[in-house]
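Peer 1: sequence and predicted structure below; questions after.
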Amino acid sequence: MRPRKLLRIARWEVTKNAGGVDRQTVVIALVALALFTLVVPFVMSGETGLDEGLYRVSVDEDSQFSAVVESESAFAVRDGDVKAVESGDVELYIEPGLITFANTTKGVAAYEQLQSSVDRYNNRELRQEVNQTAAFPVSVVLDYREQGGLGESLRIADSEDEESESSAETGDDSDGGETERSGESGATDGTDGDSSGESDGSPTLDSDGSGSNGGGIGGFGASFNEESVSGSPSDIDPPFPFQSLVLAFLVVIPLNFLIQAYGSTILSERTNRRGELLLVSPVSRFDIIGGKTLPYFLGGMVLESVIVAGLFLAIHGRPGGFISILAVTPLVLLFLSATFLGAMFARSFKELTFVTVTITVTLTSYAFVPAIFTDVGAVALISPLTLLVRELQTETIAISEFVFSTTPPLLCSGVFFGLGAGLYREEDMFDQRSLRGRVLDALVGPIPATGGTGWITGRLDSILPVNITPLRRYIAVGGLTVGLIPFVFVVQLLAIALLFALGEISIILILIVVAVVEELAKSLHIYAGYTHGLFASGRRTALFLGVASGVGFFIAEKVALLAQLVGLPELAVADAGLQGGIIPGPAGLTALLFLFAPLLLHVVTAAISAVGARRGKREYTLAVGLAMLVHLGYNLTVVSTLV
């Protein structure tokens, strides 16, 4: 690429072609983003509740529950008496010694909410006692352990067992008296004075006396600076990822608007042969693609930087988020590259809409689902958004964690741009081939035709001291298999994030995903080459193509060893999906099998698919299905050996 030409095309894109989205849509998107940005700081700080003012309560000022009701945002105080309950104006009526609630589902829920509020109120009162040892004489330490059985590595807590401070009940009653209910009412509202303590010091509380889970962006109602849990054992809840969800949506949603405009401008170049002038100009296809992408990439990065900086200012009162911005960069590239490839596949704006929706759902799931497990374990590191969440929590981020989270989407975006660039030529841009045909066209781009050099082998001619002309097609096939590895890795990571919580069955499902995705990655471009007449139809050629693809996949799949850096294989399902066919055993035997067994597997299965691909679509489908079964059987054998 030549920077001067690239920047000139980028300037043209901004001034003439920027966006296929009308001004009204842009204004709506900006207003929605602004409103969402205003709401987020309140959600993150826990100052707003989803149930605020949900239950209407009438309470006598002389009632001991008056202070409880006033302290809870879920209650809206109204004037009234027992008749107000009967008429449906309020759900609860509280007077000294008597609580009346409506005989409805909401009335029962309001009464249960009152019981929970009394518990919290009692805890707050006890925390204000000078003698905390007397107020909370019992300390309970929680030690989160691994589950047993096949899924023993499905962790409840982080990879390092954490001690969480909690509380236990005492035998003393506090602020609770027996009450009667009128009509259908009549219950006892007795609450225990709850005790709290910790093994190594006094608890850390916020201004309203509520505690939180350590580090707790995933804790319900917790803020970023709270470090302990205090209250009764009933107050101890598993991490609720509400705030993580807000973060994920805040960062990802703007990208969905961005790719709408980007996809439209790419497809507009293909309609009415509008992009033909650039194709015949003295610039390369990479200059054109880079110039058209650069404004959207810079715009996306500016938008994400503003969002990240705003989050840090709202939460910590200071600027920050450099690591978070770096972590979001691969996501921006991934969204743009997938949209570019989709726009090259689509034949019309109607098809582009379908492709864009598919990209939005898939990539949002990839970024969103793992991030909600931020407080659970290493599986969250599959998404780069987890790095943003952790930096907001002022947690230390290891280099290995950063590399593991950002490398797969970064490499995958390169694969998408490369495949799309293979179609950015006159014979492919302006035809009306089906989606299947365009996918096959993209896959054969790096494979040289008879007498040609191809993308990959053309660069090797000037480097290698030997003549590789007879081997060009085999090298190109192996190189293309290597190039598809990032896509395979991202799909496997997404499958792990979606399935790891299903228990033992998740391992079987992951192995099925691994077999299907890997066999398609090893054989689909071979089938594409046969459909374009690039390979001889002999069985020997097919076997050599299978060997080339299998060897390339074996070498490149070691990128999965990145998972070892962050402890992801501690999850049984992740170990099954990323172990790469390694059979455990003595050190010498393992070293031999580490090299031989997976290599043999990939070569054999790729050869099976290649032999079927040379004979046609039906035979290829049967052959690749057989290869998947062989692969699945091998993986099941390895996993059964592991466990």
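Peer 2: Yep, it's here.

Peer 1: only C-alpha atoms for contact and neighbour calcs from this point on.
Peer 2: Will do.

Peer 1: so residue 333 sits in a helix?
Peer 2: Yes: membership of residue 333 in a helix is supported by DSSP: H, G, I helix; E, B strand; the rest coil.

Peer 1: for residue 346, which non-adjacent residue is spatially closest?
Peer 2: residue 352 (5.3 Å; CA to CA, 6 or more residues apart in numbering).

Peer 1: ditto for residue 629
Peer 2: Counting by CA to CA, 6+ apart, the residue nearest residue 629 is residue 515, at 7.6 Å.

Peer 1: wait, the residue nearest to residue 346 sits on residue 340?
Peer 2: No: the pair residue 352 / residue 340 is not scored as a contact, 10.4 Å apart, by CA atoms under 8 Å.

Peer 1: and the residue nearest to residue 629, how far from residue 522?
Peer 2: 11 Å (CA to CA, to the nearest Å).

Peer 1: neighbour count winner among the two?
Peer 2: Neighbours were counted for residue 515 and for residue 522 using other CA atoms under 10 Å; residue 522 has more, 33 against 21.

Peer 1: okay, and residue 448 sits in which element?
Peer 2: Secondary structure from DSSP states H and E places residue 448 outside every helix and strand.

Peer 1: ok, it - contacts?
Peer 2: For residue 448, the contacting residues are 454, 455, 472, 473, 476, 534, by CA atoms under 8 Å, 6 or more residues apart in numbering.

Peer 1: correct me, but the second one touches residue 446?
Peer 2: Meaning residue 455. Yes: here residue 455 reaches residue 446: they are 5.0 Å apart, a contact under CA under 8 Å.

Peer 1: okay, these two: which has more neighbours?
Peer 2: Shown here are residue 455 and residue 446; by other CA under 10 Å, residue 446 has more neighbours (22 against 15).

Peer 1: sec struct for that one, please.
Peer 2: coil.

Peer 1: find residues that contact each of residue 352 and residue 340.
Peer 2: residue 263.

Peer 1: which of these two has more residues huddled nearby?
Peer 2: Counting neighbours by other CA under 10 Å for residue 352 and for residue 340 shows that residue 340 has the greater number, 27 against 21.

Peer 1: grab the nearest non-local neighbour of residue 562.
Peer 2: residue 404 (5.9 Å).

Peer 1: who touches that neighbour in this structure?
Peer 2: Counting by CA under 8 Å, 6+ apart, residue 404 has contacts 381, 382, 562, 563, 565, 566.

Peer 1: chain neighbours aside, what residue packs nearest to residue 72?
Peer 2: Nearest non-adjacent residue to residue 72 (CA to CA, 6+ apart): residue 117, at 6.9 Å.

Peer 1: next, count neighbours for that neighbour.
Peer 2: If we define neighbours as other CA under 10 Å, then residue 117 has 19 of them.

Peer 1: before we go on, here's another structure to hold up against the first:
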Amino acid sequence: MSDETDQNPDRRSRRRRLRGALARTARISRWEVSRSAGTVDRKTVLVLAALALVVGLVGVSAAGEGVGLEDEIYVVAVDEDSQYHDVAVESEAFRPMPLDELVVESGDEANADVVVTRNGELARYGPHGEAAHDAFVEAIDAYNEERFRQEANETAAYPVHVELDYQERNFERTSEQGERDGSSNGDSDGGTGTGPAENGTGDDSTADGTGGEGSSDDGSGDATSGSTDGTDRNDGATDDGDGRLQVPNIGGAGGAVDGTVGPPGSISPPFPFQSLLLAFLFVVPMNFVIQAYGSTIMDERVKRRGELLLVSPASRREIVAGKTLPYLLGLVAVAVGITVAVRGGLLSIAAAIPIALLFLAATFAGAMLARSYKELTFVTVTISVFLTTYTFIPAVFTDVNPIALISPLTLIVTDLQGESVSLGEYVFSTGPFYCSAAVCFLLGIGVYREEDMFAQKALPAKVLDAIASRLHSYRSVAILTILFIPFVFAGQLLAVALLFAVPEQLAVPLIVVLAAAIEEVAKSVHVYAGFVRSRFEASLRVAAVLGVCSGAGFFVGEKLTHVVQFVGLPELTVGAAAFGPELSGDPLLAAAVFLAPLVLHVVTAVISAIGASRSRIDYVLTVVLATLVHAIYNVGVIALVA
């Protein structure tokens, strides 16, 4: 009874504190909304209205409903009894006029851009004649294609039926297949991996074994599908026969290929233009909201309004949460509205939330570090450009490469295409954003105090203050190293995304060095901040202990990122250079590859920590040395396992 009596007051006390914290946070949020609403002037309202109009027009246009910007921009003179008259009527870009009303002026001018003569020839007049001629030819092709689609006998309309199945290219097995074909068929090219395929008539033809599967229809309805890679495609991961996990299918090529039925000229490569454009609408409002959010944080510092909040019963976390909550809820409401407008699903909203969080968190940290509104403008523009680039560029490759999964915008594109994603793919895509946002808020809260908010310190000095505010013991060094893992992960993913299309001879060395440099900075920058701000004694023994703690912490955090093994990135050459190769099936080799990084991270962290304990120049030199050691290790591991 006594234990239960002791626990109940503690439980009631915790509940009371929680209710008090929520009440204070809600009160600050209401105050932030009322204060911000009072500062909205007519110019701001006009800007917001213009933004909403632009987003609406782009959304409607991308959704295929159109806004009529190209309706009847050309005039075509054609008789009503001409076979081309229906083409002009059905095309939105042309306005037909009777041939008798054609007036040709001196030179090359006329009251029509294109003329269809009575013998069926096309003539063009005026400065827009050439463009109108090309557009009319395309309209003729579209008209014929539509007639083919309406044909009841599909076999007669499309004597050749083409189906595309995009698959990953395997150069080793392609070469082996080519050698086998070369030994059995003297006139085949063994270097390209092509082999004979059988069509409906029994004639021999060749099918490229590296591009996918092809099938042909001879008109009788029989079709034989030839596969040259020996694998069966499924909706999940594919297995190449040796038990390795392959790249998961996160959307496939089927949703992105337009016109897979029809003439070969109508088949286009996978590029989700419409879905990508609609997904980008989720990011556009965030760039405007963070401007207002950063300004309100800056007001607290420049106009010293933050002093009243600092002396209030509310804690720093409650103050920041209360000021951030209205803007986050506003972005969520915008995301919900856009999702409804573009007919997306819950996945689009769930993917937009971490992007909004990181935009706000990075802006909060930047506003706490900036010394003036001019610096704040530079910081917010930098954040907008970097995060927009990070989210948009990988999403371009949604239907092409697993590298696209590093951006939550890819999840929105996938959702708009009607595809689904697994929980692991969602965590892989959004996890770095959630963690990075948490770290940015944590560092910003660290300098949300009087001695930093109202002091005119240089930006690097405030960064060191923000980091040093979280250092209290050796254990805090390891914890802070783990917290920096999301930034390391995001930086390496961005490097892979930017360099995966570069020739491997150049991309692999750059990735190896960049990945090592990013990790070494993340393992040592807080150690340097601790020495500069006198959190630790500047001695060799303390530096060695801090290096061991930082290296061990990074090792633990790094193992948590092995989720990349399950989304196919190590199968890319640049992915293996950044994150290491796939886990080997040999237990001893797998254990060595798993534990060897512990020694590496400890050694390189100790090297950097020793330099950090002496001076800034020594710190830079030791980081360079640690990067070289790390890069040499990465090259050795890749050569050993490959």
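Peer 2: Perfect, I can see it now. None of these values were measured; they are calculated from a predicted model.

Peer 1: show me which residues of the helix or strand where the residue nearest to residue 72 of the first structure lies are buried.
Peer 2: Residue 117 of the first structure is part of helix 105-127 when elements are defined by DSSP H and E. Across helix 105-127 of the first structure, burial judged by 16 or more other CA atoms under 10 Å covers 107-108, 110-111, 113-115, 117-124, 126-127.

Peer 1: please apply the same query to stretch 356-374 of the first structure.
Peer 2: 356, 359-360, 363-374.

Peer 1: quick one: residue 411 of the second structure and residue 328 of the second structure, what's the gap?
Peer 2: On the measure of CA to CA, residue 411 of the second structure and residue 328 of the second structure end up 20 Å apart.

Peer 1: neighbour count: those two, which is higher?
Peer 2: Each of residue 411 of the second structure and residue 328 has its neighbours counted (other CA under 10 Å); residue 411 has more, 31 against 21.

Peer 1: leaving out chain neighbours, which residue sits closest to that one?
Peer 2: residue 351 is the one closest to residue 411 of the second structure (CA to CA, 6+ apart), at 6.3 Å.

Peer 1: what's the match for that neighbour in the first structure?
Peer 2: With TM-score structural alignment as the criterion, residue 351 of the second structure lines up with residue 327 in the first structure.

Peer 1: my guess is its match meets residue 385, correct?
Peer 2: Yes: the pair formed by residue 327 of the first structure and residue 385 meets the contact definition of CA under 8 Å, at 7.0 Å.

Peer 1: neighbour count for those two, which is higher?
Peer 2: Neighbour count, other CA under 10 Å: between residue 327 of the first structure and residue 385, residue 385 has more, with 31 against 22.

Peer 1: report the separation between that one and residue 357 of the first structure.
Peer 2: Taken as CA to CA, the span from residue 385 of the first structure to residue 357 of the first structure is 21 Å.

Peer 1: do the same with residue 116 of the first structure
Peer 2: On the measure of CA to CA, residue 116 of the first structure and residue 357 of the first structure end up 43 Å apart.

Peer 1: wait, the residue nearest to residue 72 of the first structure sits on residue 68?
Peer 2: Yes: taking contacts as CA under 8 Å, residue 117 of the first structure lies within contact range of residue 68: 6.6 Å.

Peer 1: so the nearest residue to residue 17 of the first structure once chain neighbours are set aside is in which element?
Peer 2: Nearest non-adjacent residue to residue 17 of the first structure, counting by CA to CA, 6+ apart: residue 265, 6.6 Å away. Secondary structure from DSSP H and E places residue 265 of the first structure in helix 242-268.

Peer 1: where in the second structure does that helix align, residue-wise?
Peer 2: Against the second structure, helix 242-268 of the first structure falls on residues 273-299 (TM-score structural alignment).

Peer 1: and that stretch, end to end?
Peer 2: 41 Å.

Peer 1: ok, now which ones touch residue 443 of the first structure?
Peer 2: 419, 422, 524, 525, 528.

Peer 1: which position in the second structure aligns with it?
Peer 2: In the second structure, residue 443 of the first structure lands on residue 467 (TM-score structural alignment).

Peer 1: name the element its match belongs to?
Peer 2: Counting by DSSP H and E, residue 467 of the second structure is found in helix 459-468.

Peer 1: for residue 197 of the second structure, same thing?
Peer 2: With DSSP H and E as the criterion, the answer for residue 197 of the second structure is strand 194-198.

Peer 1: quick one: list the elements packing against that strand.
Peer 2: Applying 3 or more CA pairs under 8 Å, 6 or more residues apart in numbering; DSSP states H and E, one finds that strand 194-198 of the second structure contacts helix 171-184, strand 204-208, strand 223-226.

Peer 1: okay, and stretch 314-325 of the second structure goes to which residues in the first structure?
Peer 2: Against the first structure, stretch 314-325 of the second structure falls on residues 283-294 (TM-score structural alignment).

Peer 1: from the chain's centroid, how far away is the matching stretch?
Peer 2: With CA atoms, centre = their mean, to the nearest Å as the basis, stretch 283-294 of the first structure stands 30 Å off its chain's centre.

Peer 1: neighbouring contacts of that stretch?
Peer 2: 1-2, 5-11, 13, 262, 266, 278-279, 336, 421, 424-425.

Peer 1: return the distance of stretch 108-126 of the first structure from the chain's centre.
Peer 2: Taking CA atoms, centre = their mean, the mean C-alpha location of stretch 108-126 of the first structure is offset from the chain mean by 36 Å.

Peer 1: sorry, that was for stretch 608-623 of the first structure
Peer 2: With CA atoms, centre = their mean, you get 35 Å for stretch 608-623 of the first structure.

Peer 1: for it, buried residues please.
Peer 2: Buried residues in stretch 608-623 of the first structure (16+ other CA under 10 Å): 608, 609, 610, 611, 612, 613, 614, 615, 619, 620, 623.

Peer 1: what do you get for stretch 462-473 of the second structure?
Peer 2: For stretch 462-473 of the second structure, by 16+ other CA under 10 Å, it's 462, 463, 464, 465, 466, 467, 468, 469, 470, 471.

Peer 1: pretty sure the second one contacts residue 369?
Peer 2: Spelled out, it's residue 463 of the second structure. Yes: the criterion here is CA under 8 Å, and residue 463 of the second structure meets it with residue 369 at 7.0 Å.
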